[in-house]
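Novice: Based on what follows, work out the 3D shape:
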Amino acid sequence: MGEQRVRAGGPPQWWRHGPAWWNRHDEEARGTHWPWPSTVVFTAFVLVGSHFSAGNQQGRREPLDVYAGVLLLVASGLLLWRNRYPVFVAFGTATATLVYFAAGYPYGPVFLAVAVSCFSAVVAGHRRAGWTAVGMLWAGHALIALWLYRWLPPPGDAAASWGQETVIGTWVVAIGAVSELARVRREQWAKERAERAQAARRRADEERLRIARELHDVLAHSISVINVQAGVGLALLDTDPEQARTALTTIKAASKEALGEVRQVLETLRTPGDAPRAPAPGLDRLPELVEQAASAGLTVEVEGELPRLPPGTDLAAFRIVQEALTNVVRHSGSRHAHVHLEHDGDALRLRIDDDGPATGADAGGSGNGLAGMRERAAALGGTIDAGPRPDGGWRVLAVLPLKAKEEDR
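Specialist: Model (predicted):
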């Protein structure tokens, strides 16, 4: 919401990221775009304006004829190719305009064709070509107006003053400066678009990682419980049907809960803008976690008070305890685990211990589960230490800050 809000009295939104007409096409599409409407309108403006200027300069310049019309059409019509061939168009319009002026035809809006073509060349990155074309026009104009006018039409034309040429040179510099400013601003917009795209990809990657972590934690814990209970049920199916029934009931409850949590995680993919229908799990569900561990044959003792935590910290703490107990079920021969909670004004400390011994090479969990716990803690500015205890067994020690990190808005 903060990004979409327009502050009263502030600059328009397009000023930061470029106007809509500028961002309509990317760089590749811009090179193949044919600017028919603007070229037709500009050509009509040049023709009408030149005829109007000729009426005001009658008797001082040559009257417009067919050759003048051809030069005007060439100078303005070349702008149709300004996106595909900006260098050629810049020099082409400058040459046609220079020939038009050397033929003694009236001054008029034809000079704007050079300004537009050089602007397009500079903005497209062809700075040297744009500056050279507009400089060539100014140098040719000065040469004709100060020296060659004696041999060129119209007859009896007088030399221009250096003051007039200075004014024209000032306009040339102004056109180049505006073109450079537009080029710099365009590059800034392109950079900002690339940064926004990169930030969007980064957020998407983080979201995919979060969902993968949630699915791993949910499925690893539930499937571990189901695996243990399935083994118990198979072992007691003939000798103790009632106990086997209890194991199957536990499997049904664990699978139902896993399906519910998986559905909740996947709903965020289908409707990313909607709030989840069920609250995210937290340490208030620790008793349920203890019951599930007990159904898998693991006795869990919990020490300490359950604190009130921010939602992100609460979810991370629950998943860390869940993953640690899952690792005890899967990788430890111990049937007892201890969960110790300690908190002060700054941090929550979780300690999960089991007495061992390890039942395989992956004691304590060394795969995605442990990496996921570390990622959860690091995302909140906390730490995870996991390893064997000096007196045997395995220990997971998590330190999570109680004040969640502020994200940039």
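
Novice: make it CA atoms for all contacts and neighbour counts henceforth
Specialist: Fine.

Novice: buried set for the helix or strand encompassing Thr250?
Specialist: Using DSSP states H and E, Thr250 sits within helix 241-270. Of all the residues in helix 241-270, those buried under the rule 16 or more other Cα atoms under 10 Å are 244, 247-248, 250-251, 254-255, 258, 261-262, 264-265, 268.

Novice: name the helices or strands packed onto that helix?
Specialist: Helix 241-270 is packed against helix 162-236, helix 286-295, with contacts defined by 3 or more Cα pairs under 8 Å, 6 or more residues apart in numbering; DSSP states H and E.

Novice: how many neighbours does the nearest residue to Val122 once chain neighbours are set aside have?
Specialist: Nearest residue to Val122, sequence neighbours excluded (Cα to Cα, 6 or more residues apart in numbering): Gly130, at 5.4 Å. Gly130 has 29 neighbours, counted by other Cα atoms under 10 Å.

Novice: cool, and Glu195?
Specialist: 12.

Novice: One more: Gly360?
Specialist: Using other Cα under 10 Å, the number of residues around Gly360 comes to 12.

Novice: Quick check: nearest residue in space to it, chain neighbours excluded?
Specialist: Closest to Gly360 by Cα to Cα, 6+ apart is His331, at 6.2 Å.

Novice: now the other sequence, so there's something to compare against:
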Amino acid sequence: MTLKPSALYAPVLAGAGLVSLIGSALSVPSTWSLAGMAVLLPLLALVARWSPLRSGSLAGALGVAAVALWPVPLVWADGSWLEVCGAAAFWAVPAFGALAAGGYLRRQAGRLRQAVRDARRDQQLELARDLHDFVAHDVSAIVVQAQAARFVAAQDPGQAVRALERIEASGLSALESMDRTVHALQEAAGRTTAPVPGLARLPELVERFEGGELESDPAALAGLTREADSTAYRVAVEALTNVRRHAPGAAVVRVAVRRTGAGTELSVVNSAAPRSTGGLLGRLRQGGTGLAGLRGRVEAAGGTLRAGAGPDGGWRVCAVFPAQGDPVG
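Specialist: Presented below is the predicted three-dimensional model:
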């Protein structure tokens, strides 16, 4: 077990302080005392910066006393009490100044450590949102397709095989999303991370969603920034996941990316689910956090997000992002 140099600062200061106090009592030459002050003042700053509170407080008290009291024997014989106190107070100023300098550096280091902890916590929350946005979508698809395959296996084995193929595709997609999460965790080690998917993968996403229809304008896709592109894909994933969870069996699910006067619009619209008991609207009114979290992401990318019930009882999610070069806000 290696001993850190910072662990020695307090004992060294305490020992040096005691030696200085004994030297002052024995009236050692003033040049030696001044040399001792040149050692004690930096030690006071180092102890205030690095030492534990308990040992540092004791050593600091001895150090301040040694610095403040060393001139007392010089003025004791011919000086008054006022002069003695004035000399001690004068030399106490640099001692407390050294403590203040070390304490300031200690406080700044503490703030830096807190900032690092906050950044790590934000990264953990970001990874948790990534898992929610991507993996939950694929896992819900696996559950739905497995349920469908169980019901149609006896009557139509071909449909069951196709459902199993979709389960395989969703499982591979979930593994890919988890790989991206692992790459993000490895970024601190200097490794490159896998890029977050964007709307270029939207056809693949909609194709895996049974009954989904896609309308995409290439010019609208080209007008998105990288951040808006990845955020739009997250919106599509979250909206389709909510349809699968809360409006299963919806006859129509349309995903559209088109150019508008405000920029690029992504919309996901589903019809009402058959035999719905509250459906998607009822679930969202109970306080789901998926779309609420996405709204913050969309606004951070300069866009707006709207979600609400359609006239046919279905649900519509619409995100609009400014095109590259358009003013934000």
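
Novice: Kindly provide the TM-score of these chains.
Specialist: Superposed pair, TM-score by TM-score structural alignment, normalised by the length of the second structure: 0.74. Supporting alignment: 300 aligned residues with a Cα RMSD of 3.8 Å.

Novice: returning to what we had before: and the angle for the helix holding Thr250 of the first structure with helix 162-236?
Specialist: With axes from the mean of the first three to the mean of the last three Cα atoms, to 10 degrees applied, the angle from helix 241-270 of the first structure to helix 162-236 works out at 170 degrees.

Novice: mean deviation of helix 241-270 of the first structure from the second structure?
Specialist: For helix 241-270 of the first structure, the mean distance to aligned residues of the second structure following superposition is 1.7 Å (mean Cα distance after the TM-score superposition for the first structure).

Novice: Other residues contacting the helix or strand hosting Phe101 of the first structure?
Specialist: Phe101 of the first structure is part of helix 86-102 when elements are defined by DSSP H and E. The contact list for helix 86-102 of the first structure (Cα atoms under 8 Å, 6 or more residues apart in numbering) reads 68, 71-72, 74-76, 78-79, 81-82, 107, 110-111, 113-114, 117-118, 120-121, 124, 126, 129-130, 133-134, 136-137, 140-141, 144, 152-153.

Novice: Of all the residues in stretch 37-46 of the first structure, which ones are buried?
Specialist: For stretch 37-46 of the first structure, by 16+ other Cα under 10 Å, it's 39, 42-43, 46.

Novice: before we move on, what about stretch 329-346 of the first structure?
Specialist: Neighbour count says stretch 329-346 of the first structure has 329-341, 343 buried, by 16+ other Cα under 10 Å.

Novice: ok, now stretch 96-113 of the second structure?
Specialist: Residues 96, 98-103, 105-106 are the ones in stretch 96-113 of the second structure that count as buried (16+ other Cα under 10 Å).

Novice: Relative to the first structure, what is the average displacement of that stretch?
Specialist: Counting by mean Cα distance after the TM-score superposition for the first structure, stretch 96-113 of the second structure comes out at 2.2 Å.

Novice: who touches the counterpart of Val290 of the first structure in the second structure in this structure?
Specialist: Here Val290 of the first structure is matched to Val206 in the second structure, going by TM-score structural alignment. Counting by Cα under 8 Å, 6+ apart, Val206 of the second structure makes contact with 212-214, 255.

Novice: Export those residues to JSON lines and append columns for distance to Asp229 of the second structure and secondary structure.
Specialist: Formatted as JSON lines, these follow (distance: Cα to Cα, whole Å; DSSP: H, G, I helix; E, B strand; the rest coil):
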{"residue": "Gly212", "distance to Asp229 of the second structure": "20", "secondary structure": "strand"}
{"residue": "Glu213", "distance to Asp229 of the second structure": "20", "secondary structure": "strand"}
{"residue": "Leu214", "distance to Asp229 of the second structure": "16", "secondary structure": "strand"}
{"residue": "Val255", "distance to Asp229 of the second structure": "15", "secondary structure": "strand"}
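
Novice: would you turn the residues you listed into JSON lines with distance to Gln114 of the second structure?
Specialist: As requested, the contacts of Val206 of the second structure are exported to JSON lines (distance: Cα to Cα, whole Å):
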{"residue": "Gly212", "distance to Gln114 of the second structure": "46"}
{"residue": "Glu213", "distance to Gln114 of the second structure": "48"}
{"residue": "Leu214", "distance to Gln114 of the second structure": "46"}
{"residue": "Val255", "distance to Gln114 of the second structure": "43"}
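
Novice: neighbour-wise, which of those residues leads?
Specialist: That'd be Val255 among the contacts of Val206 of the second structure, by other Cα under 10 Å, with 24 neighbours.

Novice: Can you tell me what sits against stretch 347-360 of the first structure?
Specialist: 317, 321, 324-325, 328, 331-334, 336-343, 364, 392-403.

Novice: Can you give me the buried ones in the helix or strand containing Leu71 of the first structure?
Specialist: Leu71 of the first structure belongs to helix 66-77 when assigned by DSSP H and E. Residues 68, 71-77 are the ones in helix 66-77 of the first structure that count as buried (16+ other Cα under 10 Å).

Novice: what angle do it and helix 86-102 make?
Specialist: 150 degrees.
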